[in-house]
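J.: Starting from these lines, generate the structure:
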Amino acid sequence: MNDTPVQDRRFHARRRAGRLLSAGRQQTVRESLAALAALADGPYPLDEPTDRYGDGIVRTLELRTAALLGKPDAAYFPTGTMAQQAALKTWADTHGPVVAMHPLAHPEQHERRAHQVLSGLRSVPLTGAPRQPAAAELAELDEPYDVLMLELPLRDAGFLLPGWDELEALYALAERQGRPVHLDGARLWESAPHFGRSLPEVCARAGSVYVSCYKSLGGHSGALVAGEAEYVRRLKVWRHRYGGSLWQQWPAALAALAGLDRELPRLPGYVAHAKTVAAALAAAPGARVHPEPPHTHQFQFWLPYPAARLEEAGFRQAEEQGVSLFGGWREPGPHPGLSMTEVTVAADAADWSAEQVTEALDAFLALV
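T.: All right, here's what the predicted structure looks like:
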């Protein structure tokens, strides 16, 4: 069960709600097990032996992901944090331990600085601004770096992506400097529409690409890192050293394959609809949407009320009206007096019109 009374109340309130705008309902163990069992009739290699240390269906997932990203090979990891460490450590073996990354990047903010504490790497900040770095900033770094890491999109800055020309300029500068580029692409799957390019085009000049199996795809867990065959061969050595060579991982691999079939084709539609939802939310008094319009199907939404009041209003609307608009709220700054929630526009939001968003938001604000 959930860890806190707030999480427990949110779980039950969202499950009772008939309509959800952001993200989806959390499943029970029974529901997750039934959904996994339902895949038995799908087009998956289920009559082969269960995987052993990464073969079988896990290998099927690796090769399919590599093809989707335009890379020769990929390696599966049980967690994204492990995948990031192994990817950067593999580059450190041939190039060096200094990684240029944004201070808001996932390894700095959400991995307890494992790249420094466990992997012996050192980070160099690309920029102090809450946005994607520019090639000029990379060129002006006053200390050397060995690997360039770009988070696409940059989640903690608002799921921000660079423009295509900006991304190409970063790639080109790193190439001229002889430095490999690693993409932290936990949410890369939904980034292609912003660039107007295919995923292989986005990834073509990156030496390694990390993607998540459950963010956006709805899998159970896990991540993959794709790259050239020799790089992936060396990457798997670090996967073993970090404890990622598990005896069996077929449930997670099967759920990830289903996510590639079901959710990946829907993501462009989610991205397009997020612009409609964001515009309706931004029209509320004192509201802010960032970025406006959204770069992916996720964005930040700010309102001028304390987080606790917004949380309570959300619970009441779900419990009393059967409508749940948002997840949790927090007051992180940089806008004093405003609280922020992250909005994810996915399948449950697909049939919401702009007028319905406005009506439901008005009802929500009446409860604040």
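J.: Could you use CA atoms for every contact and neighbour count after this?
T.: Will do.
J.: Identify the residue spatially nearest to Val357, adjacent ones excluded.
T.: Using CA to CA, 6 or more residues apart in numbering and skipping residues adjacent in sequence, the residue nearest Val357 is Ala280, 6.3 Å away.
J.: Oh, that last question was meant for Asp184, not what I typed.
T.: Among residues not flanking Asp184 along the chain, Glu151 sits closest, at 4.5 Å (CA to CA, 6+ apart).
J.: Val181 - how many residues pack around it?
T.: Residues near Val181, counting by other CA atoms under 10 Å, number 25.
J.: Please give the structure of this sequence too, so both can be compared:
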Amino acid sequence: MTVRPLARRAGPRRRMLRMGPWIALPFHLSALVVAVSALVLLVLAGAATLSLGRLGIALPDLPGAVLGDATGKDAFVFDRLRGPRLSVAIATGAAFGLSGALFQSVTRNPLGSPDVIGLGSGAGAGAAIVALFLPDVLPVSVGALLGALVAMGLVYVSTGTGFRSPGRLVVAGIGVAAMSTAITQYVVYAVERDKASSLSAYVNGSLAARSWDDATIIWTVLLCALPLAALLARPLAIGEMGDDLSTGLGARPGRAKTAAVLLSIVLSAGAVSVAGPIAFVSLTAPQVAKRLTRTTGPQLVVSTLLGALLLVAADLAAQQLPLFDDLPVGLYTMAVGGAYLGYLLVREWRRQAA
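T.: Predicted structure coming up:
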């Protein structure tokens, strides 16, 4: 296996990883460094999630707990409390990060995400409707998934061109999101106070009381989506040059856009079904990936790892910060996302003033 540099006129150096005579994978050295760093930080954040606090597992005992050799309190904490929650957080954050990278690449909009087209709001409305009218018939998570799918169906019909027109997609999504939010707020005010409290936590995004069944669902969605996303990486990178140029190079931008949007929706819907509509992860992770790697293209791998890291870190804060006990993790991601948007606005203002 050899690594050879590829000549480029500008930008970070691109290299080729060769594994035998038939397999050659291009990569940027800066992207590789960021990906490895994010993976190391993710492992550290996961270890902190399992070990900190009154019920934490001692660091020397963590390998045994992860491998299933723990007994007593450690086995209970890992199998019932923190293990499923951490597993769901990693896969959900990764799904949101990858979903946002796909969507931003298609729309060529750095502020685009599946949240913009109403997926999260639709999921919240679906969960609210099930909690109010069908509490003993369907789980809230199923209602969230159905709500997300209905919202995306409405967006698809409203655009008149399906998912091929990014501009129409965003406009239709804003309308669907507004209607979905109105439905959710009505239900929150209509249900009983105790039910409204638990429903409010879910529609803001929560990882509390997750199970291994939830982890199985989201990991299945993520692992099935990763190979498809890898196949779309090259068409999306070409598509960012413009439809005319990508068509001239033999690509089919319309099909690639539709496939990427559909995959983005599937990833977000799977994440929402197990954790609720956690905001800003799909928006922030691809943005941070672009700024850290300073390369062109969708940066799918780095966005996936940064999405997982962002959500695990936010959930660690939700569990361990003493001043904000039991707050949904979605409120922390909202705070991070809002701060990041504020940074972008100030940065743009200073650039225009210079």
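J.: Quick check: TM-score for this pair?
T.: TM-score for the superposed chains, counting by TM-score structural alignment, normalised by the length of the second structure: 0.26, backed by 160 aligned residues with a CA RMSD of 7.0 Å.
J.: ok, the residue nearest to Asp184 of the first structure - contacts?
T.: Residues in contact with Glu151 of the first structure, defined by CA atoms under 8 Å, 6 or more residues apart in numbering, are 105-106, 183-185.
J.: Show me where the stretch 51-200 of the first structure has its strands.
T.: Assignment of strands within the stretch 51-200 of the first structure using DSSP state E, counting those that start in this stretch yields the ranges 73-77, 98-101, 122-125, 147-151, 181-185.
J.: Please disregard the earlier target; I meant the second structure.
T.: With DSSP state E as the definition, the second structure shows strands at residue ranges 2-6, 14-19, 23-28.
J.: Let me have these in TSV, adding mean neighbour count as columns.
T.: Written out in TSV, the entries for those read as follows (neighbours: other CA atoms under 10 Å):
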stretch	mean neighbour count
strand 2-6	12
strand 14-19	16
strand 23-28	14
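J.: nearest to Ala335 of the second structure, of the ones you listed?
T.: Judged by CA to CA, the one of the strands of the second structure that comes nearest to Ala335 of the second structure is strand 23-28, at 31.4 Å.
J.: and that closest one, how far out from the chain's middle?
T.: Strand 23-28 of the second structure has its average C-alpha position 25 Å from the chain's average C-alpha position, going by CA atoms, centre = their mean, to the nearest Å.
J.: now swap in stretch 227-239 of the second structure and tell me
T.: In this view, stretch 227-239 of the second structure has its centroid 18 Å away from the chain centroid, taken as CA atoms, centre = their mean.
J.: Same question for stretch 176-190 of the second structure.
T.: Remark: stretch 176-190 of the second structure is offset 23 Å from the chain centroid, using CA atoms, centre = their mean.
J.: what sits up against that stretch?
T.: For stretch 176-190 of the second structure, contacts defined as CA under 8 Å, 6+ apart pick out 116-122, 124-125, 128-129, 132, 151, 154-155, 196, 199-200.
J.: try 10 Å this time
T.: Residues from elsewhere that reach stretch 176-190 of the second structure (CA atoms under 10 Å, 6 or more residues apart in numbering): 115-133, 147-148, 150-152, 154-155, 158, 170, 173-174, 195-200, 203.
J.: Please check those residues and keep the buried ones.
T.: For the contacts of stretch 176-190 of the second structure, a neighbour count by 16 or more other CA atoms under 10 Å gives the buried set as 115-132, 147-148, 150-152, 154-155, 158, 170, 173-174, 196, 199-200, 203.
J.: Select from the contacts of stretch 176-190 of the second structure every entry located in helices.
T.: Secondary structure defined by DSSP state H assigns 119-133, 147-148, 150-152, 154-155, 158, 170, 173-174, 195-200, 203 of these to helices.
J.: can you give me the helices for the stretch 201-350 of the first structure?
T.: Shown for the stretch 201-350 of the first structure, the helices assigned by DSSP state H, counting those that start in this stretch span residues 229-241, 250-262, 267-282, 307-316.
J.: Quick one, which of those gets closest to Val343 of the first structure.
T.: Checking the helices of the stretch 201-350 of the first structure against Val343 of the first structure by CA to CA gives helix 267-282 as the closest, at 8.8 Å.
J.: so what secondary structure elements neighbour the closest one?
T.: For helix 267-282 of the first structure, the elements it packs on are helix 192-195, strand 288-290, strand 298-303, strand 339-344, helix 354-367, judged by 3 or more CA pairs under 10 Å, 6 or more residues apart in numbering; DSSP states H and E.
J.: Quick one: the ones you listed as a markdown table, columns for distance to Ala86 of the first structure too.
T.: Below are these laid out as a markdown table (distance: least, CA to CA, whole Å):
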| stretch | distance to Ala86 of the first structure |
| --- | --- |
| helix 192-195 | 25 |
| strand 288-290 | 32 |
| strand 298-303 | 27 |
| strand 339-344 | 29 |
| helix 354-367 | 43 |
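J.: and the ones you listed as CSV, adding mean neighbour count?
T.: Output for these, formatted as CSV (neighbours: other CA under 10 Å):
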stretch, mean neighbour count
helix 192-195, 18
strand 288-290, 21
strand 298-303, 24
strand 339-344, 23
helix 354-367, 16
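J.: quick one: which of these is nearest Phe315 of the first structure?
T.: Taking CA to CA as the criterion, Phe315 of the first structure comes closest to helix 354-367 out of these, the separation being 9.8 Å.
J.: other SSEs contacting that closest one?
T.: helix 267-282, helix 307-316, strand 323-324.
J.: Name the stretch among those that sits most buried.
T.: For those, ranked by mean neighbour count under the definition mean count of other CA atoms under 10 Å, the leader is strand 323-324 at a mean of 27.
J.: elements contacting that strand?
T.: Packed against strand 323-324 of the first structure by the contact rule (3+ CA pairs under 10 Å, 6+ apart) you find helix 5-16, strand 19-20, helix 307-316, helix 354-367.
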